[in-house]
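Enquirer: A predicted structure for the sequence below; I have some questions about it.
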Amino acid sequence: MGNPPAHRAKKIFGQNFLHDQGVIRRIITSISPKPGDHLVEIGPGQGAITRELLKATGRLQAVELDRDLLEPLAQACGDLGELHIFNADAMKFDFCQLAEDGNLLRLVGNLPYNISTPILFHLLEQAHCIEDMHFMLQKEVVDRIAAGPGSKTYGRLSVMIQSRCKVSNLFDIGPGAFKPAPKVDSGFLRLTPYKDSPYDITDQARFSGLVTQAFSQRRKTLRNCLKKMIDAEIFEAAGIDPTLRAEQLAVEDFVRLANMACKTA
């Protein structure tokens, strides 16, 4: 057994295959896989991380859309442990079906840059069966996820993910670590869904809608952006200045505003 034969990256799948051994070691150290962990890899590609995870745990499940990679991947990993590959689209896949007897999943992946945000929102809906997530993403996306209030990169993605997960921006990865090399830098981050959330969100759908609308026109004040959803009395009851812009509110402010709107609905 060994590395799979050469596979030409497909632009349609946003494929950039990791090959830098130093980066791979850093990733595995950050994940710290152990026997008994229920690991699921999204987009294993040519198996650069897959092989190392299997060496550590002996068992791994993977979701791979490109069927041309399935057999080479299975051959490359066949001597390392039990690998079960699902030929499926991660954006439509029910990950919670893999969680057995309350054994939470540990997700790992190099997410395609062109669809990373939809995948993240899909996974947030399944956060109750996930222990943690370690992902390679475009650095710009990682920076947006980890941004705090007042930052130009702080927005809907920041608020929605931080309201459900602890965010750890671990390290940056240069283009040269991949083949073909992307035109942008990448980042590696850890998302840990809250077991006991610091945010008591009354209605998740209302909260999501409010955050989306608040950031829909960043230069406008909250009063103007939310005029169809929030009136002056709700702003006052929540202790939120309606002349502020969305980027000036912390996650807990959005939660308080949405919860207050629920009370008066």
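Expert: Received it, and whenever you're ready, just let me know what you need.

Enquirer: going forward, measure contacts between C-alpha atoms and count neighbours the same way
Expert: OK.

Enquirer: State the distance from Cys165 to Ser116.
Expert: Plainly put, Cys165 is 16 Å away from Ser116 if you go by CA to CA, to the nearest Å.

Enquirer: ok, the two, which is more surrounded?
Expert: More crowded of Cys165 and Ser116, by other CA atoms under 10 Å: Cys165, with 21 against 18.

Enquirer: Next, the contact list for the more buried one, please.
Expert: Leu191, Thr192, Pro193, Tyr194 (CA atoms under 8 Å, 6 or more residues apart in numbering).

Enquirer: alright, now check it against this:
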Amino acid sequence: MSRRPAPAHDADGFRREAKKHLGQNFLHERGVIDKIVLAIDPRPGDRIVEIGPGQGALTLPLLDRLGALTAIEFDRDLLVPLAAAARAHGALTLLNADVLDVDFDALAGDTPIRLVGNLPYNLSSPILFHALAHAAAIVDMHFMLQKEVVERMAAAPGSKVYGRLSVMLQAYCAVTPLFTVPPGAFRPAPKVESAVVRLRPRPPTQVGIVDPAGFAQLVRAAFGQRRKTLRNALAGVADGAMIEAAGLRPDARAEQLSVADFIRLANLRAAA
């Protein structure tokens, strides 16, 4: 007697199989979910936008606390079962979109938003830079990412993992790693550990960057070839005299500079 094939969907209408090409790993561990919600600490009146709600592991407890939230989901197959699951918890507004196409400024309007999400590993850096471009419309961000990425985000100068991501994020945000999440908290289990991180955008007056585009260009060039000295890495961007005028050594390497060093050099260049 032949076995019946396992049903493709569970009792709630969600597909049992995650889509690998979308980097889907669905959070299911209740203790981890509760810990994330506690870290977010949603308050009445908060406007929370969730990136990649998946099967609603975070969405539903957040709805229980807030009564309403917006979620951005790319996978059309998740929309109907997620909307159905949310009805008993609150008002869920679902946007079927690629998050990189979403204008967070327009979404926020006059009320800044709070971003949360379990970000797909293959898109984490582009999503972080996209959020950074809309930092003025964002109160804070709580993201779950690959642990290795969180370590890069929070790295200090001199660290092997200190680089462009570290400088760009720390220039505009306070970056606080919160806790590690084991692979078994997800279905399917990824091959690496994850971590939850909090980002709080700094007020523009605290950032002090005169030309954001010029700053980004300088940081990208400095870390483009890590083994090169600043004099060589920044050729065509900032000469040796300008590097020295910023109080830096032209023979230093990018990973030796603090975030404040990069800002000072970029502002000197912008004023030239």
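Expert: Thanks, I have the structure now. Because the structure is predicted, anything quoted here is derived from the model rather than measured.

Enquirer: chain center to stretch 115-127 of the second structure: distance?
Expert: Averaged C-alpha coordinates place stretch 115-127 of the second structure at 5 Å from its chain's average position (CA atoms, centre = their mean, to the nearest Å).

Enquirer: meant to ask about stretch 234-242 of the first structure
Expert: Mean-position distance between stretch 234-242 of the first structure and its chain equals 31 Å (CA atoms, centre = their mean).

Enquirer: Now do that stretch: which range of the second structure does it align onto?
Expert: Counting by TM-score structural alignment, stretch 234-242 of the first structure pairs with residues 242-250 of the second structure.

Enquirer: first to last residue in the matching stretch, what's the distance?
Expert: End-to-end for stretch 242-250 of the second structure, by CA to CA: 9 Å.

Enquirer: One more: stretch 203-222 of the second structure?
Expert: End-to-end distance for stretch 203-222 of the second structure: 25 Å, by CA to CA.

Enquirer: Now do the helices in the stretch 1-150 of the first structure.
Expert: 21-31, 50-57, 70-77, 116-124, 139-146 (DSSP state H, counting those that start in this stretch).

Enquirer: And the contacts of the longest one?
Expert: The reference is to helix 21-31 of the first structure. Leu18, Ala48, Ile49, Glu52, Leu53, His134, Ile173, Ala177, Phe188.

Enquirer: try 7 Å
Expert: Ile49, His134 (CA atoms under 7 Å, 6 or more residues apart in numbering).

Enquirer: how about that helix, which residues of the second structure does it hit?
Expert: Under TM-score structural alignment, the match for helix 21-31 of the first structure is residues 30-40.

Enquirer: Repeat that for the last one.
Expert: Here helix 139-146 of the first structure aligns to the second structure at residues 147-154, judged by TM-score structural alignment.

Enquirer: Report the buried residues of that stretch.
Expert: Neighbour-count burial for stretch 147-154 of the second structure flags Lys147, Val149, Val150, Glu151, Arg152, Met153, Ala154 (criterion: 16 or more other CA atoms under 10 Å).

Enquirer: repeat for stretch 99-116 of the first structure
Expert: By neighbour count on 16+ other CA under 10 Å, the buried set for stretch 99-116 of the first structure is Leu104, Leu105, Arg106, Leu107, Val108, Gly109, Asn110, Leu111, Pro112, Tyr113, Ser116.

Enquirer: After alignment, which residue of the second structure pairs with the fifth one?
Expert: Okay, so that is Val108 of the first structure. Under the alignment (TM-score structural alignment), Val108 of the first structure pairs with Val116 in the second structure.

Enquirer: Kindly confirm whether my reading is correct that its match touches Pro53.
Expert: No - using CA atoms under 7 Å, Val116 of the second structure is not in contact with Pro53; the gap is 9.2 Å.

Enquirer: hmm, back to that, what would the buried residues of stretch 147-154 of the second structure look like in TSV with distance to Phe223 of the second structure?
Expert: Putting these into TSV (distance: CA to CA, whole Å) gives the following:
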residue	distance to Phe223 of the second structure
Lys147	21
Val149	16
Val150	18
Glu151	17
Arg152	13
Met153	14
Ala154	16
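
Enquirer: what's the spacing between Ala6 of the first structure and Ala76 of the first structure?
Expert: In terms of CA to CA, Ala6 of the first structure sits 12 Å off from Ala76 of the first structure.

Enquirer: More neighbours: which of the two?
Expert: Neighbours were counted for Ala6 of the first structure and for Ala76 using other CA under 10 Å; Ala76 has more, 19 against 8.

Enquirer: What's the match for that one in the second structure?
Expert: With TM-score structural alignment as the criterion, Ala76 of the first structure matches Ala85.

Enquirer: Leaving out sequence neighbours, find the closest residue to that match.
Expert: Asp12 (7.3 Å; CA to CA, 6 or more residues apart in numbering).

Enquirer: what about Gly224 of the second structure, distance to Arg253 of the second structure?
Expert: Separation of Gly224 of the second structure from Arg253 of the second structure (CA to CA): 11 Å.

Enquirer: wait, Asp77 of the second structure
Expert: According to CA to CA, Asp77 of the second structure and Arg253 of the second structure sit 48 Å apart.

Enquirer: Around Pro61 of the second structure, how many other residues sit close by?
Expert: With other CA under 10 Å as criterion, Pro61 of the second structure counts 17.

Enquirer: gap between it and Ala97 of the second structure?
Expert: The spacing between Pro61 of the second structure and Ala97 of the second structure, counted by CA to CA, is 23 Å.

Enquirer: SS state for the residue nearest to Lys166 of the first structure when sequence neighbours are not counted?
Expert: Nearest residue to Lys166 of the first structure in three dimensions, chain neighbours excluded: Thr192, at 5.0 Å (CA to CA, 6+ apart). Under DSSP: H, G, I helix; E, B strand; the rest coil, Thr192 of the first structure falls in the strand class.

Enquirer: my guess is Thr192 of the first structure contacts Phe135, does it?
Expert: No - Thr192 of the first structure is beyond contact range of Phe135, at 11.5 Å (criterion: CA under 7 Å).

Enquirer: Which residue, neighbours along the chain excluded, lies closest to Pro182 of the first structure?
Expert: Closest to Pro182 of the first structure by CA to CA, 6+ apart is Pro175, at 5.4 Å.

Enquirer: hmm, I was thinking of Val259 of the second structure
Expert: Val259 of the second structure sits nearest to Val167 (CA to CA, 6+ apart), 5.5 Å away.

Enquirer: what about the strands in the first structure?
Expert: Assigned by DSSP state E, the first structure shows strands spanning 17-18, 38-42, 59-63, 82-86, 105-110, 130-138, 165-173, 178-179, 186-193.
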